[in-house]
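> Compute the structure for the input listed below.
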Amino acid sequence: MKLVTFRHDGRTSIGKIVEDTIVDLPRADAQLPSTMLELLQGGAEAMERARASKVTAGNAVPLAAARLLAPVPNPSKFLAIGMNYRKHVAEAAKVGVHTPPTQVWFNKQVSCINGPDGDVHLPRVSEQLDYEVELCVVIGQRCRHVQPQDAASVIAGYMVGNDVSVRDWQLRSQTMTIGKSFDTTGPTGPWIVTPDEVPTPAALRLRLWVNGELRQDDVAGNMIHDIAAQIAHLSAAFTLEPGDLLATGTPSGVGVAMDPPSFLKAGDVMRAQIDGIGTLENRVVAEPC
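Okay, here's the model as predicted:
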C-alpha cells in the first residue's frame, strides 16, 4: 500500500494510491482521519481500514490532478544518522570528517520538512548547499527498548528522503543540527510504502542526479548499521512515536567531497530515487526575501 498526503481543489487529505487514482481515505471511510499522523497513531486497525477502502465515484481523485505533499508533515521527531555507508565514510575523511565507531545521530528540525516536488531554498547565508539521497523509515507504533529482531514490527513504511545540507553551517557546529535543518531542506515522499511491498529493504537501490548527472548510486545493504540496529540503538535512549522519521544514511557522491567541491546553485534540479519506493524532484531556488 502506498499512502499519501495530498491537496486537491483547495482541500488537504490523505489517501492511498490505486494505479493512477488516489482513494481519499476519510471520504472512503468516515472512521478514518484526515491526517497521516492520526492514521499512523491509529495503529493496525486504522491501517487495515485504509487497506480495505475501495475506489468509488465519491472518493476517487485522479493522481495527475493532485499535488502530493510531504507524507508526514508534522512528525514529533526527524532523526538522521551520519556516516552510515562505507564509501561515504571514506570520502568524508577527505574533508576532515572522521567517524567514531558508534552510531552518530542528529536532529533535523521538523520545520525543514518539504514535499516531493517542493522548491529547496539556497540560503542567503551560505553557498554550500549539498544533497544526500536517503532511505527514510516511518515509525508505526510507540516503542522503547526494541530488540533488533523485533524492529520490523514497529515500521509503518518507507519513503525517499533527501537530507539537504548546508555544509559550512553543518561543519562548524558540534551537533550538525543547524546545518541540517534550514527551511525546505527535508524533502520526503512521494508516499509511504508499507513493508509488505518492501520485502528486502537491503536490496533497495538509491540514486541521485543533479541536472541529469548521476552523482550517487548504491544499495541499502551497504549500510554500516542496518535499520534494525538503528531502531534498537535509538529506542534504547528514548521512546519512538508513530510518524517519527529516521533518515538511514547517504551513499558516497556528495558534492562537498568532489574535487573541486560542487555545491548546488539556484536553478539546479535534484532527482532522488529509490527503486521500488519512488522519486523526489526538487529545484533549488534563491531564498525568498
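
> C-alpha only now, for contacts and for neighbours.
Will do.

> what's around residue 201, how many residues?
17 (other C-alpha atoms under 10 Å).

> Residue 220 is in contact with that one, correct?
Yes: if you go by C-alpha atoms under 8 Å, residue 201 and residue 220 touch, sitting 6.8 Å apart.

> Closest to the centroid, which residue in this protein?
residue 161 (2.9 Å; C-alpha atoms, centre = their mean).

> what helix or strand does it sit in?
Using DSSP states H and E, residue 161 maps to strand 155-162.

> in that strand, what counts as buried?
Residues 155, 156, 157, 158, 159, 160, 161, 162 are the ones in strand 155-162 that count as buried (16 or more other C-alpha atoms under 10 Å).

> again, but for stretch 220-240
For stretch 220-240, by 16+ other C-alpha under 10 Å, it's 220-221, 223, 225-235, 240.

> Tell me which other helices or strands the strand or helix carrying residue 106 touches.
Assessed by DSSP H and E, residue 106 sits inside strand 104-107. Packing contacts for strand 104-107, counted by 3 or more C-alpha pairs under 8 Å, 6 or more residues apart in numbering; DSSP states H and E, involve strand 78-82.

> Another for comparison:
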Amino acid sequence: MKLVRYSHNKVPGEFLGVQTEDGILAIQRLADHLNATIPLSMTDLLKSVDDGLDLIRQVIDQAGDLHFSLDNYLLAESDIHYLPVINQPEKILCVGMNYVDHVKATGGEVPVSPVFFNKFPNALAAHKQTIPLPSITQKVDYEAELVIIIGKRVNSVCEKAAKDAIFGYTIGNDLSDRALQFQSSQWMIGKTLDYFAPVGPSIVTKDELPNVENLAIQTKLNGKIVQDSSTSEMIFSVSKIVSQASQYMTLNPGDMIFTGTPSGVILEQSNPDWLKAKDRLDITIDKIGTLTNHLV
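Modelled structure (predicted):
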C-alpha cells in the first residue's frame, strides 16, 4: 500500500490517502460511505500502524465486495497538495558514507559501523514543493536516499527484530550545503536548513518491498541522470541501520532514517557546479516512485 498525506484545494484540513495508478484514493470519504472507522490522519495511523493498516485494507476490500466504483473516490493530483509523509517526526536520523562508490569518490574510509547524524523537522518538505535556497548557502548539493519509516517503539533490538519495527519506506533528498557542512566537525548546520529534507511522494508499506535492498535509485538534475545506482550497494543493510540506531536511543513510530546516498553527487566533481535557483531534481527509487522538487 502507498499512503500519502495531502491537503485538498477546496476542503480545509489534512487527509490520509492511498496512492493508486489512477489517482489518490480519498479513503476517509470511502470509509464514511461504508460507515467504517479508519485512522483520520498519519498521526492517528502511527498510534497503531498494524491495526490502522488492517482497517484501511478492510475498507478497500469491503468496497470491492459491494462493487463500489472507486473512480468516484479518486482525486487528480491537480486537486491536492502533497504534504511531507510524516508530520513532525520526533527524530530524523541520517546515515553518512553508506555506499562504497560514494566513500571512494569523496576520499573517505569505509566505515565499520553506521555513521549517524541528524536533521530536524524544520527541514522537511513535500513532493512537488519548491525549495528556497537560503542566502547563506554557497555550495548546495543533492543526495538521493532510501528513507526508513519506523512504525513501532523499539530499543536495543537485534537485526532480525529490527524488521518488525519498520512501517515502510519513502524517498528522501538529503540536501546539503557543503560549505556549511564542513565548517566544523559536526555536519548539522549544512544539513538541516529549512526545507532541506524533501520526502515522498508516499510511504510504501514494507510488505510491498520484500527485497528493499535491491532497488534501482536514480537522480536527474534538469532531466540529466547524475546518480544511477542500487540499494544493493549499501554497506549497511536496513536491518543493521535500525538495529544499530536502537542501541543508542529509543526509536518511536514516525521516526525517519535516511540511509545514505550513492556516488554522483556534486561534491565528487573536480569542477563542481553547485545547485542554483530554477534547478529541478527528480529522484526515483524502483517500486516507490519519484520525488520531484524545484529550487528557487
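
> And the TM-score between them?
Here the superposed chains carry a TM-score of 0.92, computed using TM-score structural alignment, normalised by the length of the first structure; 282 aligned residues with a C-alpha RMSD of 1.8 Å.

> picking that back up, quick one: list the elements packing against the strand holding residue 161 of the first structure.
Looks like strand 155-162 of the first structure contacts strand 133-139, strand 186-193, strand 269-274, strand 278-286 (3+ C-alpha pairs under 8 Å, 6+ apart).

> So which bits of stretch 280-296 of the second structure are buried?
280-285, 288-294.

> of the residues you listed, closest to residue 259 of the second structure?
Among those, residue 285 lies closest to residue 259 of the second structure (C-alpha to C-alpha), at 12.9 Å.

> looking at the alignment, what does that closest one pair up with in the first structure?
Using TM-score structural alignment, the partner of residue 285 of the second structure in the first structure is residue 274.

> How about that match: what's its closest non-neighbour residue?
Take residue 274 of the first structure and drop its neighbours on the chain: the residue closest to it by C-alpha to C-alpha, 6 or more residues apart in numbering is residue 206, 4.5 Å away.

> Show me where the stretch 51-200 of the second structure has its helices.
100-105, 159-162, 178-181, 188-191 (DSSP state H, counting those that start in this stretch).

> do you know which of those helices lies nearest residue 7 of the second structure?
helix 188-191 (27.0 Å).

> and the closest one, what other elements does it pack with?
Going by 3+ C-alpha pairs under 8 Å, 6+ apart, helix 188-191 of the second structure lies up against strand 115-119, strand 176-177, helix 178-181.

> Return the most buried member of the ones you listed.
strand 176-177 (a mean of 26; mean count of other C-alpha atoms under 10 Å).

> residues in the first structure aligned with it?
Residue span in the first structure matched to strand 176-177 of the second structure, by TM-score structural alignment: 165-166.

> go on, stretch 255-270 of the second structure?
Taking TM-score structural alignment, stretch 255-270 of the second structure hits residues 244-259 over in the first structure.

> again, but for stretch 133-146 of the second structure
So stretch 133-146 of the second structure is aligned with residues 122-135, judged by TM-score structural alignment.

> List the contacts of that stretch.
158-169, 182, 206-208, 216, 220, 247-251, 254-256, 263-266, 270, 272-274, 284-287 (C-alpha atoms under 8 Å, 6 or more residues apart in numbering).

> gap between that stretch and the chain center?
When distances are taken as C-alpha atoms, centre = their mean, to the nearest Å, stretch 122-135 of the first structure is centred 15 Å away from the chain's centroid.

> Okay, buried residues for it please.
Per 16+ other C-alpha under 10 Å, stretch 122-135 of the first structure contains these buried residues: 122, 123, 128, 129, 130, 131, 132, 133, 134, 135.

> And stretch 106-114 of the second structure, by the same measure?
110, 114.

> How about stretch 41-52 of the first structure?
Buried-residue list, stretch 41-52 of the first structure, by 16+ other C-alpha under 10 Å: 41, 42, 46, 47, 50.

> hang on, the earlier thing: and the strand holding residue 161 of the first structure against the second structure, how far off on average?
Average distance, strand 155-162 of the first structure versus aligned residues of the second structure after superposition (mean C-alpha distance after the TM-score superposition for the first structure): 0.6 Å.

> Check the gap between the aligned residue in the second structure for residue 73 of the first structure and residue 251 of the second structure for me.
When the second structure is aligned by TM-score structural alignment, residue 73 of the first structure is paired with residue 87. Going from residue 87 of the second structure to residue 251 of the second structure by C-alpha to C-alpha, to the nearest Å gives 16 Å.

> how about a markdown table for the buried residues of stretch 280-296 of the second structure, with distance to residue 70 of the second structure added?
A markdown table is the format used below for those (distance: C-alpha to C-alpha, whole Å):
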| residue | distance to residue 70 of the second structure |
| --- | --- |
| 280 | 33 |
| 281 | 32 |
| 282 | 29 |
| 283 | 29 |
| 284 | 27 |
| 285 | 27 |
| 288 | 22 |
| 289 | 22 |
| 290 | 24 |
| 291 | 25 |
| 292 | 27 |
| 293 | 29 |
| 294 | 32 |
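
> Translate residue 175 of the first structure into the numbering of the second structure.
By TM-score structural alignment, residue 175 of the first structure lines up with residue 186.

> To clarify, my last question referred to residue 283 of the first structure.
With TM-score structural alignment as the criterion, residue 283 of the first structure matches residue 294.

> Same check on residue 195 of the first structure?
In the second structure, the residue paired with residue 195 of the first structure is residue 206, using TM-score structural alignment.

> Give the burial count for residue 218 of the first structure, as a bare number.
Neighbours of residue 218 of the first structure (other C-alpha under 10 Å): 20.

> Kindly provide the distance from it to residue 204 of the first structure.
In terms of C-alpha to C-alpha, residue 218 of the first structure sits 9 Å off from residue 204 of the first structure.

> how about residue 52 of the first structure, what's its partner in the second structure?
Match for residue 52 of the first structure (TM-score structural alignment): residue 58.

> quick one: that match from residue 287 of the second structure, how far?
Distance from residue 58 of the second structure to residue 287 of the second structure, by C-alpha to C-alpha: 23 Å.

> And residue 126 of the second structure, by the same measure?
19 Å.

> Same question for residue 236 of the second structure.
21 Å.

> try residue 215 of the second structure
From residue 215 of the second structure to residue 287 of the second structure the distance is 8 Å (C-alpha to C-alpha).

> Between the two, which contacts overlap?
With C-alpha under 8 Å, 6+ apart as the test, residue 215 of the second structure and residue 287 reach no residue in common.
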